[in-house]
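K.L.:
Just the structure for this:
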Amino acid sequence: MTYREANFDGLVGPTHNYAGLSFGNVASQQHAAQPSNPKAAAQQGLAKAKLLADMGFTQGILPPHDRPDITTLRRIGFSGSDNMVLQQVAHDAPTLLNSCSSASCMWTANAATVSPSADTLDGKVHFTPANLVDRLHRSIEPAQTGRILKAIFADKQFFTHHQHLPEHSFFGDEGAANHTRLCHHYGETGVELFVYGKQANQSHTVPSHYPARQTLEACQAVARLHGLTQDNTLFMQQNPTVIDQGVFHNDVIAVGNQNVLFYHQQAFANQQADLQKLQEKMHGQLHLIEVPQDAISVNDAISTYLFNTQLLTLSDNNMVLIAPTNCEQHAGVKAYLDHLLQLDTPIRAVQYVDVKQSMQNGGGPACLRLRVELSEQELAAVNPGALLTTERYHTLMQWIDRHYRDRLTVADLADPQLLIESRTALDELSQIMQLGNIYPFQQN
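P.N.:
The predicted structure is shown next:
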């Protein structure tokens, strides 16, 4: 049976803005209060997804959440009509309006952790939405994310869905951004690498400036839920010094696929010893590609998102790196990537993509996608409306043109018309993607 890795990209929502909500995410803070372009952001992300589909990869889409999130605003004491709620929160607590209007669900690398059927004890694909408790604007996402995943991966014969972990910092979970699956061939049992920033009950070896968002306890809990074994898991700690430089998720400093791990020299806390364990679990057949600090600094890796790239296997078993154009425009990083292609590694090509609207808010190509390894039968059980075809691509581009603004400021989030526009767009999108009534406003 044929197995493949599918990428499900987050469709950027109509309220995409630069409110600078993510402490520890350098790009997010640097671009705070600048005007955004939701239409361009959605088109850039969709064009990237279409490029991969045209290259022969299985490509899916995850829809945006309903924003501004009126349900959460009511939960914390704002009342009256939807317009009244917006007026109250804009006047009394504008930072709460910013948090409840974020389009951050576009970064589906944080949507969930996914384990393929080859790794799990029951032979099903397992999903656990991330609780994202470290940031307020993201902590409101997991319930809606779970509804979306259940609507797309609905067949209980193949898919198992878990509730997100308890909403407490002890179980801080950021999803697939801190999870990499390595294997020799898709469909064979692999090694699931969980990367954590701290142990919840210990205060040593933690960053001193920016928060460590992922806990070891969360990683262990997800592994238990998914029915993973000691033989096919490894827990590695992120280097606290790079977190303090702005590496808020592991996918900002490392990326892996099949039997390749591409990472920075300073990525992990106990790098040499842990990578040796990983190599042993991979039976000595793991390609370790370490980028030295004297070739690319951590700061340059962060500013260009060299590692927030998609590493994908081509039909000839060589690999391509899908990198943001920021890498191409940085002389040092471009020179390094040109040199990389001359080395004896499985990475044989680099494809640059323009996702600047997402990059300015702190998310590169890898942030925009959730990887799901599927067999032919499992893929056939996926809701077909979530898979990107040429026809659906053009339909979605037209949908974006009809419903999205090309300029949005933080002040615009209080505009009642924006809520109407967003809900009108999402109501139509749920029909385009054949998802049913997945949004609370559709059920009311």
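K.L.:
C-alpha from now on. contacts and neighbour counts both.
P.N.:
Fine.
K.L.:
ok, residue 95 - how many residues close by?
P.N.:
By other CA atoms under 10 Å, the residues close to residue 95 number 14.
K.L.:
what do you get for residue 121?
P.N.:
Residues lying near residue 121 (other CA under 10 Å) number 11.
K.L.:
Then residue 70?
P.N.:
By the criterion of other CA under 10 Å, residue 70 has 22 neighbours.
K.L.:
same check, this time on residue 439
P.N.:
18.
K.L.:
Now do the contacts for it.
P.N.:
Residue 439 is in contact with 65, 66, 144, counting by CA atoms under 8 Å, 6 or more residues apart in numbering.
K.L.:
Tell me the one of those residues nearest residue 114?
P.N.:
residue 144 (16.6 Å; CA to CA).
K.L.:
So the closest one versus residue 65, what's the distance?
P.N.:
Plainly put, residue 144 is 7 Å away from residue 65 if you go by CA to CA, to the nearest Å.
K.L.:
for residue 393, same thing?
P.N.:
Residue 393 is 19 Å from residue 65, where distance means CA to CA.
K.L.:
Tell me which of these two has more neighbours.
P.N.:
The neighbour count for residue 393 versus residue 65, taken as other CA under 10 Å, is higher for residue 65 (27 against 16).
K.L.:
isn't that one right up against residue 103?
P.N.:
Yes: counting by CA atoms under 8 Å, residue 65 touches residue 103, with 7.4 Å between them.
K.L.:
One more, please, to line up against the first structure:
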Amino acid sequence: MTREINIDGLVGPTHNYGGMSFGNLASANNKGQTSNPRSAALQGLQKMRQLIDLGLTQAVMPPQERPFMSGLKKLGFTGNDSDVLQAAYKVSPALVSNYSSASCMWTANAATVSPSPDTADGKVHFTPANLTAMPHRSIEGPQAETILKAIFADESAFTVHAPLPANTLFGDEGAANHNRLSATHADKALEVFVYGREALNADDKPSKFPGRQTLEASQIVARSHRLKPDNTLFVRQSNSAINAGAFHNDVVCVANGPVLLFHETAFDDYIGLEETLKRAAEPLGFVPQMVMAKNAEFPIEDAIKSYFFNSQLLTLPNGKMALVLPADAEENMASKQFADACVSGDNPIDQTIFMDLRQSMRNGGGPACLRLRVQLTDDELSKMHQPVIMSHQKIDRLEDWVKTHYRDALIVEDLGDPKLLDEARSALDELTQILELGSMYEFQKDGASN
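P.N.:
Sure thing, here's the model as predicted:
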């Protein structure tokens, strides 16, 4: 049996609204607001609990180390960790904010994943994203690689690659710009890489907001994953979608099985795309099902505001499809009307489920941002690190852990406080014990000095 597991990012103790993501309208609009790390983490855990109740396999990815002290030390700050943090904050609160971001909770950006039916060597391949477009995210790649190698350590089944070279030619944003279309999770698939710009094309027209994913990066990942060229497509995201605030394709598009659910503005030529998908899918024995929201009925502004397409489109154990949406999508009239249309008539989606993820949403991350999808056979599932697979009992324990260690209010000014550094490290140290990950963080290996 092959199943899709959702690996959700656990929100870290330094979750804050620093407004650092250019082109992400929610992040910019909520800059400087008071965040609630405790509520954010509990909301994420509740989403995991609900997916377990739907009969799905759910796992968790731990937060990365924040504040990222070794990164600050490389910038010339000296002394013990408290001294370094305070000195850096005195020089630039914005700098410390970048190195304290909890954005790694959005594991859709942790890596691109190709399951074993798609790869030439029959292994599951992971390439951690380098996330070069945003400074606060560009520090995530090496730690993501470390975490993925801990979870998927068995090299007989898994290959975890290094992130691509960290430069503007190879900007890679992970699974947020990657779709997989297939008859079922167990079958060979079309892997559809969506890019925002061609870095080596001098004539590539500029956008108001940057196209974060490059064609060149997508091509490298496809080669590294040993994908068959006939089953691999590279599709351009429209500049109009990027300029409207769709900084990743998963803000205007989501796929599952044979279904591609997308906004009319997501691609410049959706008719041509449908024809291309049908031709490529025919040898694989399935017909893609295109479900499109028309801009005249569901304006792109409402799609971005509600984060409708940043949803989880899931195949349930009974074979039916469910669409997990943020609560914001239920409160927007145009979004709610389209959600109702998706489950009416002959559409392939059977039910909609709305979840409260407001803490994440205010930074521009909905249900799809919070999870990395991995299709695994039962044998492959048995070879991954079992303690990160969630159950109600494990979620109960993590909820108690959050309530013990997380603050219920955090402002940007708190990020320069050494007490927050101590709190975060204490939390992560205990978490590695709960998840049986060993001394994974740098402060555990080096012996933190405060």
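K.L.:
between residue 65 and residue 103 of structure 1, what contacts are shared?
P.N.:
Residues touching both residue 65 of structure 1 and residue 103 (CA under 8 Å, 6+ apart): residue 13.
K.L.:
can you pull out the helices in the stretch 301-444 of structure 1?
P.N.:
Along the stretch 301-444 of structure 1, counting by DSSP state H, counting those that start in this stretch, helices occupy 325-329, 331-340, 356-359, 376-380, 390-403, 416-432, 440-443.
K.L.:
Onto which residues of structure 2 does the fifth one map?
P.N.:
Okay, so that is helix 390-403 of structure 1. Using TM-score structural alignment, helix 390-403 of structure 1 lines up with residues 392-405 of structure 2.
K.L.:
what's the closest of the helices of the stretch 301-444 of structure 1 to residue 212 of structure 1?
P.N.:
helix 356-359 (21.1 Å).
K.L.:
Just the residues contacting stretch 28-45 of structure 2, thanks.
P.N.:
Looking at what lies outside stretch 28-45 of structure 2 - CA under 8 Å, 6+ apart - the contacts are 8, 10-22, 356-360, 362-363, 370, 395, 398-399, 402-403, 406-412.
K.L.:
What subset of the residues you listed is buried?
P.N.:
Taking 16 or more other CA atoms under 10 Å as the criterion, what is buried in those is 8, 10-21, 356-360, 362-363, 370, 395, 398-399, 402, 406-407, 410-412.
K.L.:
taking the residues you listed one by one, which sit in strands?
P.N.:
Using DSSP state E, the members of these that fall in strands are residue 8.
K.L.:
Quick test: name the residue nearest the centre of structure 2.
P.N.:
For structure 2, residue 108 is the residue whose C-alpha lies nearest the centre (CA atoms, centre = their mean; 1.7 Å).
K.L.:
My read is that that one contacts residue 172, right?
P.N.:
No: using CA under 8 Å, residue 108 of structure 2 is not in contact with residue 172; the gap is 11.8 Å.
K.L.:
gap between the two ends of stretch 244-255 of structure 1?
P.N.:
End to end - CA to CA - stretch 244-255 of structure 1 spans 19 Å.
K.L.:
what's in contact with it?
P.N.:
24-26, 174, 177-180, 195, 207-213, 238, 243, 261-264, 267, 298-299, 301-302, 305-311, 366-367.
K.L.:
at 6 Å what do you get?
P.N.:
For stretch 244-255 of structure 1, contacts defined as CA atoms under 6 Å, 6 or more residues apart in numbering pick out 24-26, 177-178, 207, 209-210, 262-264, 267, 307-308.
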